[in-house]
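Student: here's a sequence, model it:
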Amino acid sequence: MTGPFCADCGTEAQSVLGMDAGLRDPSHSFAQVWSCGVCQDAWCLADPDTGAPIGTPAGPETRNARELLQERRLDPIIRQAGNGAGAQKLAASRLVGFLADKLELPREAAEIACLDLEQCRAAWKALSGVDYDQVAKWARTERKRPAKPKPLPAPTMQERATAAEAARALRAALAEPAEWGEPGTMHADLARPRRGMWFTTWSKLPGLLRENDRYSHECLPGWTYSRDELAAEMIPDLEALAERGVRPTQATTPATTGAAA
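Tutor: Alright, predicted model coming up:
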């Protein structure tokens, strides 16, 4: 199982016993936790049944900010929904969605146990003066909106390593044609000749695909590039993914026809 990333420094956490992570609460001594190896006293509990992290590891300052946010901002709004367990559960779910919208985060990243310190501060401001009627109104409006594409999960360390190797190999191939390797080409007949597609891959560039005159890479799902954009955009996108875990957010320029390798 891939570990969660520390909310304070971004390091991938490791699964250890509470006593090994320095937890002072005796009830957590033999519990499984996810602990950051860089930040002192940065941890989160693991689900006792699955071992999955409950939130993201964080140090005392961030954990305190999360607790204060829950106590002073979320809980009062949730109580306004009524005393029934069902009503409060619905209110809590709506509130997470409301907060995700205000902070521009994926819903799963807007859970209080996942927020970093700056996000806690932003959430505090976003919920200032908000009551449950506003949250319920937002939820009713949100149901009428077209569904948003599900965001991709954070890249794993293996994906980042693969992206680093892909960037290196592509840079070498653009400098030396022999580094592309042997091409493999397939034609897909889509019943109408003008809609036929040519697919090309190269033996020394795993993950790279050309569809007609557009290029894509398995490390960058959803993005396509022209021939001229391989050096200008694809390689920087791969390097950003490898070095900082950042996926591209800006669309590439309109398609242009370039010479094929």
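Student: switch to C-alpha atoms for all contacts and neighbour counts from now on
Tutor: Will do.
Student: quick one: the helices in the chain?
Tutor: 60-69, 75-79, 85-103, 117-126, 132-143, 157-175, 229, 235-244 (DSSP state H).
Student: redo these as CSV? Include mean neighbour count.
Tutor: Shown next, in CSV, are the helices of the chain (neighbours: other CA atoms under 10 Å):
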stretch, mean neighbour count
helix 60-69, 18
helix 75-79, 18
helix 85-103, 17
helix 117-126, 17
helix 132-143, 14
helix 157-175, 17
helix 229, 19
helix 235-244, 19
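Student: measure stretch 101-114 end to end?
Tutor: 15 Å (CA to CA, to the nearest Å).
Student: before we move on, what about stretch 36-47?
Tutor: 17 Å.
Student: buried stuff in it?
Tutor: 36, 39, 41-46 (16 or more other CA atoms under 10 Å).
Student: now distance to Ser128 too, for those, in CSV please.
Tutor: As requested, the buried residues of stretch 36-47 are exported to CSV (distance: CA to CA, whole Å):
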residue, distance to Ser128
Cys36, 32
Cys39, 31
Asp41, 30
Ala42, 28
Trp43, 28
Cys44, 27
Leu45, 29
Ala46, 31
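Student: pick out the most distant pair among those residues.
Tutor: Within the buried residues of stretch 36-47, Cys39 and Ala46 form the most distant pair, 18.0 Å apart (CA to CA).
Student: sorry, back to before: which one of the buried residues of stretch 36-47 is nearest Ser216?
Tutor: Among the buried residues of stretch 36-47, and counting by CA to CA, the member closest to Ser216 is Cys36, at 34.8 Å.
Student: and this one, please, so the two structures can be compared:
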Amino acid sequence: MPKQFRKAGELPPCAHCGQPARKTTGEEIYLNHPDLADRIMYACDPCKAYVGAHKTNGAALGRPANAELRKARQALHDRMFDPLWENAPETGGYTPEDEVARKRIQNAARARCYAFLGARMNLAPEHVHIAEFDVEQCREAWRLLKGVTYPQIRDWSKAHKRAADKGEAA
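Tutor: Down below sits the predicted model:
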């Protein structure tokens, strides 16, 4: 799924039926969370699927997902993917001098982790985002990341870049 719908005002397609979701708010989706009432959301009523939007421009954060898919995406993020890049300053042997440097390391690590995952899943870069995955892609990503460390991803990234600079396949 291309990220083309990720522009402000565009309706994202449902991850289940492919139909454009409708724009709504957190007031409808999160009935017991008044703090989220003003958040822009996109919902697919037949599939009981929804996704949030960027606070700044209202662009969808991915494709609407039902409860099963939201759970799979969240588990992949929380238990497998995010710890790789969030802990990169420590696990990668870096010593950031301040919080700005730490964030810079994490941002670079996140990009490397997505590039690594995309290469392993044979997905073009514009198709690699967990918020666009279906349940089977979440399972595949989990299998591919199991046991992988950030230093391994960093080494892969360096080798991939060297090969690209030489015009070779990594």
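Student: for the aligned residue in the first structure for Tyr30 of the second structure, which non-adjacent residue is spatially closest?
Tutor: Under the alignment (TM-score structural alignment), Tyr30 of the second structure maps onto Leu23 of the first structure. Of all residues not flanking Leu23 of the first structure in the chain, Ser29 sits nearest, at 6.6 Å (CA to CA, 6 or more residues apart in numbering).
Student: that neighbour and Leu45 touch, don't they?
Tutor: No - in this structure Ser29 of the first structure lies outside contact range of Leu45 using CA atoms under 8 Å: 11.2 Å.
Student: run through who's touching stretch 101-116 of the second structure.
Tutor: Residues outside stretch 101-116 of the second structure that contact it (CA atoms under 8 Å, 6 or more residues apart in numbering) are 81-82, 84-89, 96, 125, 128-129, 150, 153-154, 156-157.
Student: quick one, what contacts Thr91 of the second structure?
Tutor: Applying CA under 8 Å, 6+ apart, the residues near Thr91 of the second structure are 150-151.
Student: actually Arg139 of the second structure, not the one I wrote
Tutor: Counting by CA under 8 Å, 6+ apart, Arg139 of the second structure has contacts Ala72.
Student: and it, how far from Lys166 of the second structure?
Tutor: Arg139 of the second structure is 34 Å from Lys166 of the second structure, by CA to CA.
Student: what of Ala59 of the second structure?
Tutor: 37 Å.
Student: okay, now the alignment partner in the first structure of Val148 of the second structure: neighbour count?
Tutor: Under the alignment by TM-score structural alignment, Val148 of the second structure pairs with Val130 in the first structure. The number of residues packed near Val130 of the first structure is 14, by other CA atoms under 10 Å.
Student: contacts only, for Val130 of the first structure.
Tutor: Applying CA under 8 Å, 6+ apart, we find Val130 of the first structure in contact with Ile77.
Student: let's see it at 10 Å
Tutor: Applying CA atoms under 10 Å, 6 or more residues apart in numbering, one finds that Val130 of the first structure lies in contact with 73-74, 76-77.
Student: out of those residues, which is nearest to Thr201 of the first structure?
Tutor: Leu74 (51.4 Å).
Student: before we move on, back to that, identify whichever of the helices of the first structure lies nearest to Thr2 of the first structure.
Tutor: Across the helices of the first structure, closest to Thr2 of the first structure is helix 157-175 (CA to CA), at 8.6 Å.
Student: re the thing from before, anything in contact with each of Ser29 and Leu45 of the first structure?
Tutor: Between them, Ser29 of the first structure and Leu45 share the contacting residues 17-18, judged by CA under 10 Å, 6+ apart.
Student: would CSV of the contacts of Val130 of the first structure with distance to Leu90 of the first structure be doable?
Tutor: Compiled in CSV, the contacts of Val130 of the first structure are given as follows (distance: CA to CA, whole Å):
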residue, distance to Leu90 of the first structure
Arg73, 16
Leu74, 13
Pro76, 14
Ile77, 12
